[in-house]
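Chemist: Here is a sequence with its predicted model. Questions after.
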Amino acid sequence: MTEILMPRLSDTMEEGVISSWQKQPGDEVAIGDVIVDIETDKAVMEYEAYEAGVLEKILVAEGETAAIGAPIAVIAPKGAAAPSAPAPAPAPEAKPEPAVPPAATPATPPAATPVPATPATTAPPAAVPAQNGSAGAPVSRPPSSPLARRLARDHGLDLTTITGTGPGGRIVRADIEAAIRDVPAAAPAPAAPAAAPAKTVMPQVDEDTEAVPLNRFRKVAARRLTESKRNAPHFYLTRDVDAEALVAFRATLNEALAPVKISVNDLIVKACATALREHPEINVSFTEENLLFHKRVHVGVAVAVDGGLLVPVIRDTDRKGVAEIGAETRALAAKARDGKLGANEMSGGTFSVSNLGMFGIDSFSAVINPPESAILAVGAVRDEPVVRDGQIVPGKRMSVTASFDHRAIDGATGAKFLARLVELLEQPLLIVA
């Protein structure tokens, strides 16, 4: 038998929600069949079978959450499905501790027995050799999900003091949340002063206020943007672009390529890719030990969706024509709004473009999308008087603001890149040259 484990479907995913099961227990499964739809922090994605057999058992019901790597179902070989189906059924139902059999199916029965002994009230030193000996790993802490470990670390909890309720005694988010709730009860005196300021800053929820739980997009965006602003020292450079030639060039292209439509944003994305190719010092990522220079240019395009923001990535943007960039951007934006973007379509970006011009915004500053080191914020093309040859005449202007990570990019370096970008936008023939 083979366990299906909750996969990592995006670079920011820590857990997934079972949206719907496409196969039911007893159904035959062929390689490539869609077994289940999984909702991640970014989209709903289909999970395909990697081996054939019969879906013997579903371990996580629709609507329930599982951490990455947690078993969600069991597939048995076709011939063995009928006799083996009843055998595992009684084990999980005898709730005490034989909830371990799902984890023990890959031929590790001896390891299952010591695991329940870990949360027992015996001294922690006794638990350490038991776990090391059973799992053969150097880690002495009990099995736990990535999300549970992060929550425990954030709240200063010791995992060895927490009893896991997940498969095989695994500590999951619910166990950590229960432990957090128990902390004030164990130490009421210090908890009282700590709770007082929290009440003063939190808005009161009453009949005039509706509390709407954060969706996955908002939770991930809040965490990643907070990390970006906290860890990356942002600095901003703004330039006004004479957009007269850009708008006229776009009209010429649309007339020549009809029925294909090119947007101003398509030209901006292509111009950014061209400028990045000429200024590789902007196409970088910062790490504590190295500055990573990316040899390929992958531009992310921010797309607003219901309840959040997604950034699908146009790969090798500098090697593609404007029409190809436009078609790919529209296709990815449609998939983003339908919640059908794949993990590979949202990862690997080296630079991003965020355009709020269609909403009438003149200018703004965008937050860098880590691990990238720069992002361009684009405002609306606006009509305003300009001076040409000493005369005031009607003109078009567009404001662009670049946000840079000062750990990776210096002010003069960013200024040179932005100057070249403005030159390309003001002489759009250079974009397609």
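Modeler: Perfect, thanks for sending it. Numbering: from 1, shown residues only.

Chemist: Going by C-alpha atoms from here, please, whenever you check contacts or count neighbours.
Modeler: Will do.

Chemist: Let me know how buried Ala408 is, in neighbour terms.
Modeler: Applying other C-alpha atoms under 10 Å, we find 22 residues neighbouring Ala408.

Chemist: what about it, distance to Val353?
Modeler: As judged by C-alpha to C-alpha, to the nearest Å, Ala408 and Val353 stand 18 Å apart.

Chemist: again with Arg382
Modeler: As for Arg382, its distance to Val353 is 19 Å (criterion: C-alpha to C-alpha).

Chemist: The two: which is more packed in?
Modeler: Taking neighbours as other C-alpha under 10 Å, Arg382 and Val353 compare with Val353 leading, 22 against 16.

Chemist: Go ahead and name everything in contact with the helix or strand hosting the more buried one.
Modeler: Assigning secondary structure by DSSP states H and E places Val353 in strand 351-355. Here strand 351-355 makes contact (C-alpha atoms under 8 Å, 6 or more residues apart in numbering) with 265, 269, 283, 297-302, 311, 366, 369, 372-379.

Chemist: and after that strand, which helix or strand comes next?
Modeler: Reading on from strand 351-355 to the C-terminus, the next helix or strand found by DSSP H and E is strand 374-388.

Chemist: Secondary structure class of the residue nearest the centre of the chain, three-state.
Modeler: Centroid-nearest residue in the chain, with C-alpha atoms, centre = their mean: Thr12, separated by 3.5 Å. Put simply, Thr12 is coil when judged by DSSP: H, G, I helix; E, B strand; the rest coil.

Chemist: Provide a list of residues in contact with it.
Modeler: Under the criterion of C-alpha under 8 Å, 6+ apart, the neighbours of Thr12 are Asp41, Val220.

Chemist: distance of it from Arg223?
Modeler: As for Thr12, its distance to Arg223 is 10 Å (criterion: C-alpha to C-alpha).

Chemist: Same check on Ala304?
Modeler: Applying C-alpha to C-alpha to Ala304 and Arg223 gives a distance of 18 Å.

Chemist: how many neighbours does Leu430 have?
Modeler: Neighbours of Leu430 (other C-alpha under 10 Å): 12.

Chemist: Report all helices and strands that the host helix or strand of Glu46 contacts.
Modeler: Glu46 is part of strand 44-48, with elements assigned from DSSP H and E. The helices and strands touching strand 44-48, judged by 3 or more C-alpha pairs under 8 Å, 6 or more residues apart in numbering; DSSP states H and E, are strand 34-39.

Chemist: Quick one: residues in contact with the strand it packs on.
Modeler: For strand 34-39, the external contacting residues (C-alpha under 8 Å, 6+ apart) are 16-23, 29, 44-49.

Chemist: Included below, for side-by-side comparison, is a second structure:
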Amino acid sequence: MPTEILMPALSPTMEEGTLAKWLVKEGDTVSSGDLLAEIETDKATMEFEAVDEGVVGKILVPEGTEGVKVNTAIAVLLEDGESADDIGSAPASKAAPKSEDAAPKEEAAPAAAPASTPAPKGDGDRVFASPLARRIAKDKGLDLSAINGSGPHGRIVKADVENAKPGAAAAPAAASAPAKAAVPAAAPAGPSTDAILKMYEGREFEEIKLDGMRKTIAARLTEAKQTIPHFYLRRDIQLDALLKFRGQLNKQLEGRGVKLSVNDFIIKACALALQSVPDANSVWAGDRTLKLKPSDVAVAVAIEGGLFTPVLKDAEMKSLSALSAEMKDLATRARDRKLAPHEYQGGSFAISNLGMFGIDNFDAVINPPHGAILAVGAGVKKPVVGADGELAVATVMSVTLSVDHRVIDGALGAQLLEAIKSNLENPMVMLA
């Protein structure tokens, strides 16, 4: 029986994507692991691999199609002995959306492989399995009807047969997750689109279509401000010792082609502070918090049309030069939208630096499930009162720590910010 190839969920947050390019054509024979298509998600363009073998019988969604919902059938794969005439007997397909209004309302599938389900039977109790799976089952003397399939629609694929034991009975289907409690519909955030368009009738304007990234940013930030109880802690940090130390280090590193930025020191300072105040190195996980051991620090990178937050993992263990090189690589690939999901997901803490754009101070929105985010302003010359009581001039940087009160209380947040300040005002301790 023909098998549908479904639009994959290439990240936990993906609900729809753009089928950017087909790497196969109708009539091509494909095997497990072969590249089928390039899928553009809200964050990156990724390659989609086949999980089964067969012949591409029909491409249902042409390349360049936007807004293809996860789990929508995008092509049909034929088994040995099947032809395009058999496609009419394939399971009912979810047609590719022709417009936003026509798009099926369907939840995104998780990025992880779905739980296996008992192999479905067709007419005459036929078990759905790939040709390769059938051959392996025959060689191993296995009963396909006793094997759970993890492929599309519960189809048995190679891995299912290889992992099965001779004579093993089919495992019971995984219990379905309990239904989520109904959430009351949120009150409208403002006038409807039609009302706004009417409001601006007669005025010259350009409509700019929202891409997947902008839609995701809007949804996540709205969720963050509506559901996370933010509070804010502010400190001024004197940078003169750090700027002098940075100049000395960069002079010594010239021969290696390394040039450290102030942001590199901020990343290191935050990573070490999370180790000094381990209770603050936590994330909100719905009905519990997760206290992380490593300092996985996310850093906001502005790109055309949106924002990425690549994560520097184990940042407390890395040298300043290693952090600098990794951050440059991540930022470059972020701007090219070439980051893999594991490179911009996770972490417990984030940094957003608008000081390089001349912003003195601001409040950043927490990126869930992070426990906090540090908003970094510009370093500017200001009059300060020295320890001896005399007036002096210093380079002062204003920072604001946005904190999730469900994870971090006020005193704990203050300890974390004090540790960050101490590291930046005494930069040599970061090399100890």
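Modeler: It's in. Remember, predicted model here, so these are calculated numbers, not experimental data.

Chemist: care to give me the TM-score?
Modeler: With the length set by TM-score structural alignment, normalised by the length of the second structure, the two chains reach a TM-score of 0.73; 352 aligned residues with a C-alpha RMSD of 3.4 Å.

Chemist: ok, back up a step: mean shift of the strand holding Val353 of the first structure relative to the second structure?
Modeler: Superposed on the second structure, strand 351-355 of the first structure shows a mean distance to its aligned partners of 0.5 Å (mean C-alpha distance after the TM-score superposition for the first structure).

Chemist: Where in the second structure does that strand align, residue-wise?
Modeler: With TM-score structural alignment applied, strand 351-355 of the first structure matches the range 349-353 in the second structure.

Chemist: quick revisit: which of Ala304 and Arg223 of the first structure has more residues huddled nearby?
Modeler: Neighbour totals were compared for Ala304 of the first structure and Arg223, and Ala304 leads with 15 against 11 (other C-alpha under 10 Å).

Chemist: Now the equivalent of that one over in the second structure: which helix or strand?
Modeler: Ala304 of the first structure maps onto Ala302 in the second structure, with residues paired by TM-score structural alignment. Per DSSP H and E: Ala302 of the second structure is located in strand 301-303.

Chemist: Quick one: the strands in the stretch 251-400 of the first structure, in order.
Modeler: 284-286, 291-293, 299-301, 303-305, 308-310, 313-314, 351-355, 374-388, 391-405 (DSSP state E, counting those that start in this stretch).

Chemist: all helices of the stretch 1-150 of the first structure, in order?
Modeler: Under the criterion DSSP state H, counting those that start in this stretch, helices of the stretch 1-150 of the first structure are mapped to 81-84, 90-93, 101-104, 109-112, 114-117, 124-135, 146-154.

Chemist: roughly how far apart are Glu304 of the second structure and Arg214 of the second structure?
Modeler: Taking C-alpha to C-alpha as the measure, Glu304 of the second structure falls 11 Å from Arg214 of the second structure.

Chemist: The two: who's more crowded?
Modeler: Using other C-alpha under 10 Å as the criterion, Glu304 of the second structure and Arg214 rank with Arg214 on top: 16 against 8.

Chemist: who touches the more buried one in this structure?
Modeler: Contact partners of Arg214 of the second structure, counting by C-alpha under 8 Å, 6+ apart, are Asp42, Gly305, Gly306.

Chemist: What strand or helix carries the equivalent of it over in the first structure?
Modeler: Taking TM-score structural alignment for the superposition, Arg214 of the second structure sits opposite Arg218 in the first structure. Assessed by DSSP H and E, Arg218 of the first structure sits inside helix 216-231.

Chemist: That helix: average distance to aligned residues in the second structure?
Modeler: Mean deviation for helix 216-231 of the first structure: 0.9 Å (mean C-alpha distance after the TM-score superposition for the first structure).

Chemist: what's the next secondary structure element after that helix?
Modeler: Immediately after helix 216-231 of the first structure, counting by DSSP H and E, sits strand 234-242.

Chemist: Give me the angle between that next one and strand 374-388.
Modeler: Put simply, strand 234-242 of the first structure runs at 30 degrees to strand 374-388, going by axes from the mean of the first three to the mean of the last three C-alpha atoms, to 10 degrees.

Chemist: List the neighbours of strand 234-242 of the first structure that are in contact with it.
Modeler: Residues outside strand 234-242 of the first structure that contact it (C-alpha under 8 Å, 6+ apart): 365, 368, 395-406, 411, 414-415, 418, 422, 425-426.

Chemist: Please repeat the previous calculation with a cut-off of 6 Å.
Modeler: Residues external to strand 234-242 of the first structure that are found in contact with it (C-alpha atoms under 6 Å, 6 or more residues apart in numbering): Arg397, Met398, Ser399, Val400, Thr401, Ala402, Ser403, Phe404, Asp405, Glu426.

Chemist: Leaving out the residues flanking it, which one is nearest to the second one?
Modeler: Which is Met398 of the first structure. Leaving aside its sequence neighbours, Met398 of the first structure sits nearest to Val381 (C-alpha to C-alpha, 6 or more residues apart in numbering; 4.6 Å).

Chemist: Look up how far Arg239 of the first structure lies from that neighbour.
Modeler: Using C-alpha to C-alpha, Val381 of the first structure is found at 13 Å from Arg239 of the first structure.

Chemist: who has more neighbours, those two?
Modeler: Ranked by neighbour count (other C-alpha under 10 Å), Val381 of the first structure and Arg239 place Val381 first, with 22 against 16.

Chemist: Map the more buried one across to the second structure for me.
Modeler: Taking TM-score structural alignment, the alignment pairs Val381 of the first structure with Gly379 from the second structure.

Chemist: Go ahead and confirm that match touches Met397.
Modeler: Yes. Here Gly379 of the second structure reaches Met397: they are 4.2 Å apart, a contact under C-alpha atoms under 6 Å.

Chemist: Translate Leu253 of the second structure into the numbering of the first structure.
Modeler: Using TM-score structural alignment, Leu253 of the second structure pairs with Leu257 in the first structure.

Chemist: burial count for that match?
Modeler: The number of residues packed near Leu257 of the first structure is 12, by other C-alpha under 10 Å.

Chemist: quick check: angle from the helix holding Arg218 of the first structure to strand 391-405?
Modeler: 90 degrees.

Chemist: buried residues in helix 216-231 of the first structure?
Modeler: By 16 or more other C-alpha atoms under 10 Å, the buried positions in helix 216-231 of the first structure come out as Arg216, Phe217, Arg218, Val220, Ala221, Arg224, Ser228.
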